[in-house]
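1. Sequence plus the predicted model coming up.
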Amino acid sequence: MKRIKVGMLVFPGFQLLDIAGPRDAFAEVKILSKGECEYEMLTVGTTRGAVQSSSGLSTMPDRTIFDVCPEFDTIIVPGGLGIFDAFDDPALSGWLRTQHRQCRRVSAICNGLFALGAAGLLDNKVVTTHWMDVPRLAATFPKAKIEPDHIFVQDGNIYTTAGVTAGIDLSLAMIEDDFGRQMALDVAKYLIVYLRRAGGQSQFSPLLETQASPGSQMIALQQFMLDNLHVDHTVASLAERVHMSARNLSRLFAKECRITPMTFLANARIDAARRFLEATDLSLRDIAQRCGFEDTDGFRRTFHRRLQINPADYRDRFRSKKPLAEKKKSGAPRAESRVSATVSNSAMRDPR
């Protein structure tokens, strides 16, 4: 039997799902392998006695950071509001540094990586966390290289994830590394989740933070681009539409939307392509044409460069079971064509 020891840290106010999700995923390996493979999981508390999670449920740790622990292969640090009271505890930092020297993998879910940062484990490391905690993370650990829009990131033996349910994505990635893709697929099927979202998949639509103010010329221009993604736009053609110079348009658009018009257009095309892949059976050629890509090969290259996954694999992982019938002949799906709405539910990629 191949057995892998996993230590799961718990502290007052930890997020229960950050531990329960990976624990359930790991537990299925023994069942599905009929006992040939197993994760041996122990909880390790930062305090003695029962530890209450942020939801109010409590757990009694198997060990504490003050006890002798077995030699773990993998450490998982959950997130939760309690991390901000616990992360800079010198005893915890010392324990994590020791585990980092001894373990094959040290991982943090959501804002659990603040504990890794306090232990000095994030310096010059590429990491991610829940998008709401990115500003605080950058201010607290300026040496960390933050990817704010990723589901999970691996840099050496340090693994970090976005919020809550991203811990299941991470655990499935670890199962695939440890026991192969088929085992990860079997576990995912049993849990009724995706095999795993690509680590580079966006936590949310790239249009969320670049919406212009309601009623402005720029939001009208954004809407025009969204409704006409298939058109070969240029800064000059867009400027002509709003009756201003290309230079003035670029200045105003960047001031109000914090990106250039062409970057917004590129983001919108990728976002629409994702929606088509998730919700329709359109061919890659048709999607490329509707979203304004020069050809199918160019679409594949751009999509892979942005999301670290090719369009066909993205569709396999994220497509709805019953793709929507396509009635509109051009442009993006209607649910995605209104910038004035915050973002439709399907546009949101739950960071948790």
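-> Nice, thanks for sending it over.
2. C-alpha only now, for contacts and for neighbours.
-> Noted.
3. Determine how far stretch 31-51 lies from the middle of the whole chain.
-> Stretch 31-51 sits 25 Å away from the centroid of its parent chain (C-alpha atoms, centre = their mean, to the nearest Å).
4. if I look at residue 224, how far off is residue 289?
-> Between residue 224 and residue 289 the distance is 17 Å, computed by C-alpha to C-alpha, to the nearest Å.
5. who has more neighbours, those two?
-> residue 289 (19 against 16; other C-alpha atoms under 10 Å).
6. What strand or helix carries the more buried one?
-> Using DSSP states H and E, residue 289 sits within helix 284-290.
7. looking just at contacts, which helices and strands does that helix meet?
-> helix 261-279, helix 296-307 (3 or more C-alpha pairs under 8 Å, 6 or more residues apart in numbering; DSSP states H and E).
8. buried ones in stretch 152-160?
-> 152-154, 158-160 (16 or more other C-alpha atoms under 10 Å).
9. Format these as TSV; extra columns: distance to residue 202.
-> TSV is the format used below for the buried residues of stretch 152-160 (distance: C-alpha to C-alpha, whole Å):
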residue	distance to residue 202
152	10
153	12
154	16
158	20
159	17
160	15
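10. Can you say which two of these are spatially most distant?
-> Across the buried residues of stretch 152-160, the longest distance by C-alpha to C-alpha is 10.7 Å; it joins 152 and 158.
11. What segments of this structure are strands?
-> In the chain, the strands defined using DSSP state E lie at 2-10, 37-45, 51-52, 58-59, 63-64, 74-77, 105-108, 126-127, 145-146, 152-155, 158-161.
12. Of all the ones you listed, which one is nearest residue 264?
-> strand 145-146 (21.6 Å).
13. ok, and what's touching the closest one?
-> 123-128, 134, 138 (C-alpha atoms under 8 Å, 6 or more residues apart in numbering).
14. redo that, cut-off 6 Å
-> Here strand 145-146 makes contact (C-alpha atoms under 6 Å, 6 or more residues apart in numbering) with 125-128.
15. out of these, who's nearest residue 14?
-> residue 128 (18.4 Å).
16. Please tell me how far the closest one sits from residue 152.
-> Residue 128 is 6 Å from residue 152, by C-alpha to C-alpha.
17. which neighbours do those two share?
-> With C-alpha under 6 Å, 6+ apart as the test, residue 128 and residue 152 both reach 160-161.
18. Need the residue closest to the centroid of the protein.
-> residue 151 (1.5 Å; C-alpha atoms, centre = their mean).
19. show me the contacts for it.
-> 161-162, 199, 201.
20. where exactly do the helices run in this structure?
-> For the chain, applying DSSP state H gives helices covering 16-32, 83-86, 90-102, 113-118, 134-140, 166-179, 181-191, 217-227, 235-241, 246-257, 261-279, 284-290, 296-307, 311-318.
21. Which of the ones you listed sits closest to residue 56?
-> Using C-alpha to C-alpha, the helices of the chain put helix 16-32 closest to residue 56, at 9.1 Å.
22. here's the one I want to compare it with:
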Amino acid sequence: MQRRVVIVVFEGFQLLDMAGPADVFALADLMAGADGYQVEVTAVRAGSVTAHNGIATVVSTPLHRVDGPIDTLMVAGGLTTMEFLPDRELVGGIERLACLSRRITSVCSGALFLAEAGLLDGRRATTHWLIADTLRGRYPRVDVDADPIYVKDGNVWTSAGVTAGVDLALALVAEDHGHRLARDVACGLVVYLHRPGGQSQFSMPMSAFPPRSEPLRELQAFIDANPADDLSVPALARHAGMSERHFSRVFTEQAGMPPGRYVERSRADAARRLLEVTDHPLERVAREAGLGTPETLYRVFHRHWRISPGAYRRRFQAKES
């Protein structure tokens, strides 16, 4: 039988909070066949519900008419979340549907609705890092962890902001059908290969500034996407069409760090991701991350995180389990 997924939205919701997971479930349904997913969208009232970006979604069944059983309840977030928290029809409807659901989830600030309904009391939860203090301050019975991209506590899952909803949905597919299907869905959607929930919302390359120059922004993206390539200053300068001296000066000025340091940080972050999502031996991790040897991997990893790659993998896997 298809697994029924009900996504709750409201006026001004974040479209990607709904559309990202919905596309994950739709592709998983196509790949899994009869054991896939059926997605429904609901709101307090039937009809057109407009996202913050102005795109309207048509709701066929209002919240009070949705009945069980439900496999997965998902509550979207959005910039208007605080405006709708006092809406008893919305919050009460979420609470009622939670009782009919095998699994309860939220994306981004949707965690505030779960907390308002009392569904996060005594649980560990996450949300977009920008509103973590709001969640923590309003709901002291919730154990708020602002770092992970998603958190599972029993049958309740919460995720960080916006695109983290895709990671959450892929994790739900992996729980239901295994990691192979989740990987196939991720590849089909051309998204990152199922980031584990314990991964931080803050990746290392994000700590650098995005350059003002579009060619340098494209070069920065190239570095992050191709850690095993020749990323020496002469090679990058040629790629940018600049002299080495001019390239180093402009990159440092616009990115906030020299190109060599950015490359090392990007490669270290690539190695961290490989340790999180693969069981590759350290030799392969070092090679694919552009660090060459396990010895270099160890030095770079210890310099940035004060921990060995092997210890990080063990600690991360323990956190995930």
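-> On my side now, so go ahead. For clarity, every value in this text was computed on a predicted model and none was experimentally measured.
23. hang on, the earlier thing: just the buried residues from the contacts of residue 151 of the first structure, in PyMOL please.
-> Selection of the buried residues among the contacts of residue 151 of the first structure in PyMOL, burial being defined by 16+ other C-alpha under 10 Å:
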select buried, resi 161+162+199+201
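24. Closest to residue 7 of the first structure out of the contacts of residue 151 of the first structure?
-> residue 161 (17.1 Å).
25. What about residue 2 of the first structure, how many residues nearby?
-> Residue 2 of the first structure, neighbours per other C-alpha under 10 Å, totals 11.
26. I'd say it and residue 39 touch.
-> No - counting by C-alpha atoms under 6 Å, residue 2 of the first structure does not reach residue 39; the two are 8.5 Å apart.
27. Return the residue of the first structure aligned against residue 62 of the second structure.
-> Aligned counterpart of residue 62 of the second structure in the first structure: residue 64 (TM-score structural alignment).
28. Same question for residue 77 of the second structure.
-> For residue 77 of the second structure, the aligned residue in the first structure is residue 79 (criterion: TM-score structural alignment).
29. closest to residue 71 of the first structure among the contacts of residue 151 of the first structure?
-> residue 161 (23.7 Å).
30. The closest one matches what in the second structure?
-> Match for residue 161 of the first structure (TM-score structural alignment): residue 159.
31. In contact with that match: list those residues for me.
-> Residue 159 of the second structure touches 107-108, 126-127, 149-150, counting by C-alpha under 6 Å, 6+ apart.
32. separation between it and residue 40 of the second structure?
-> 20 Å.
33. which residue sits closest to residue 114 of the first structure in space, ignoring its chain neighbours?
-> residue 87 (5.9 Å; C-alpha to C-alpha, 6 or more residues apart in numbering).
34. Distance check, the one you found against residue 136 of the first structure.
-> 13 Å.
35. what's the answer for residue 194 of the first structure, then?
-> 30 Å.
36. So these two - more neighbours on which side?
-> Counted by other C-alpha under 10 Å, residue 194 of the first structure and residue 136 do not tie: residue 194 has more neighbours, with 19 against 12.
37. Can you give me the distance of that one to residue 312 of the first structure?
-> For residue 194 of the first structure, the distance to residue 312 of the first structure (C-alpha to C-alpha) stands at 15 Å.
38. try residue 297 of the first structure
-> For residue 297 of the first structure, the distance to residue 312 of the first structure - C-alpha to C-alpha - is 12 Å.
39. what does residue 161 of the first structure give?
-> For residue 161 of the first structure, the distance to residue 312 of the first structure - C-alpha to C-alpha - is 24 Å.
40. what do you get for residue 56 of the first structure?
-> Counting by C-alpha to C-alpha, the gap from residue 56 of the first structure to residue 312 of the first structure is 42 Å.
41. try residue 291 of the first structure
-> For residue 291 of the first structure, the distance to residue 312 of the first structure - C-alpha to C-alpha - is 16 Å.
42. Of these two, which one has the most company?
-> Just comparing residue 291 of the first structure and residue 312: by other C-alpha under 10 Å the higher neighbour count belongs to residue 291, 27 against 12.
43. Mean per-residue distance, stretch 15-23 of the second structure versus the first structure.
-> For stretch 15-23 of the second structure, the mean deviation from the first structure after alignment is 0.7 Å (mean C-alpha distance after the TM-score superposition for the first structure).
44. what sits against residue 15 of the first structure?
-> 53-54, 79-80.
45. By neighbour count, which of those wins?
-> Neighbour-wise, these (other C-alpha under 10 Å) top out at residue 79, 34 neighbours.
46. my read: that one touches residue 112, true?
-> Yes - under the criterion of C-alpha under 6 Å, residue 79 of the first structure makes contact with residue 112 at 4.0 Å.
47. Look up the closest residue to the aligned partner of residue 189 of the second structure in the first structure, ignoring the ones flanking it.
-> The alignment partner of residue 189 of the second structure in the first structure, by TM-score structural alignment, is residue 191. In space, and not counting its chain neighbours, residue 191 of the first structure is closest to residue 25: 7.5 Å by C-alpha to C-alpha, 6+ apart.
48. The corresponding residue of the second structure for the one you found: how many residues sit nearby?
-> Using TM-score structural alignment as the criterion, residue 25 of the first structure maps onto residue 24 of the second structure. When neighbours are counted by other C-alpha under 10 Å, residue 24 of the second structure registers 24.
49. And residue 138 of the second structure, by the same measure?
-> Neighbours of residue 138 of the second structure (other C-alpha under 10 Å): 12.
50. Please pull up the equivalent of it in the first structure.
-> In the first structure, residue 138 of the second structure lands on residue 140 (TM-score structural alignment).
51. what about that match, distance to residue 305 of the first structure?
-> Counting by C-alpha to C-alpha, the gap from residue 140 of the first structure to residue 305 of the first structure is 30 Å.
52. Equivalent analysis for residue 160 of the first structure, please.
-> For residue 160 of the first structure relative to residue 305 of the first structure (C-alpha to C-alpha), the value is 21 Å.
53. now swap in residue 98 of the first structure and tell me
-> 37 Å.
54. Then residue 195 of the first structure?
-> Residue 195 of the first structure sits 21 Å away from residue 305 of the first structure, going by C-alpha to C-alpha.
55. who's more crowded, the two?
-> Between residue 195 of the first structure and residue 305, residue 195 has the larger neighbour count (other C-alpha under 10 Å), namely 24 against 12.
56. Hmm, residue 188 and that one touching each other?
-> Yes - using C-alpha under 6 Å, residue 195 of the first structure is in contact with residue 188, at 5.1 Å.
57. So what does residue 277 of the second structure match up with in the first structure?
-> Aligned by TM-score structural alignment, residue 277 of the second structure pairs with nothing in the first structure.
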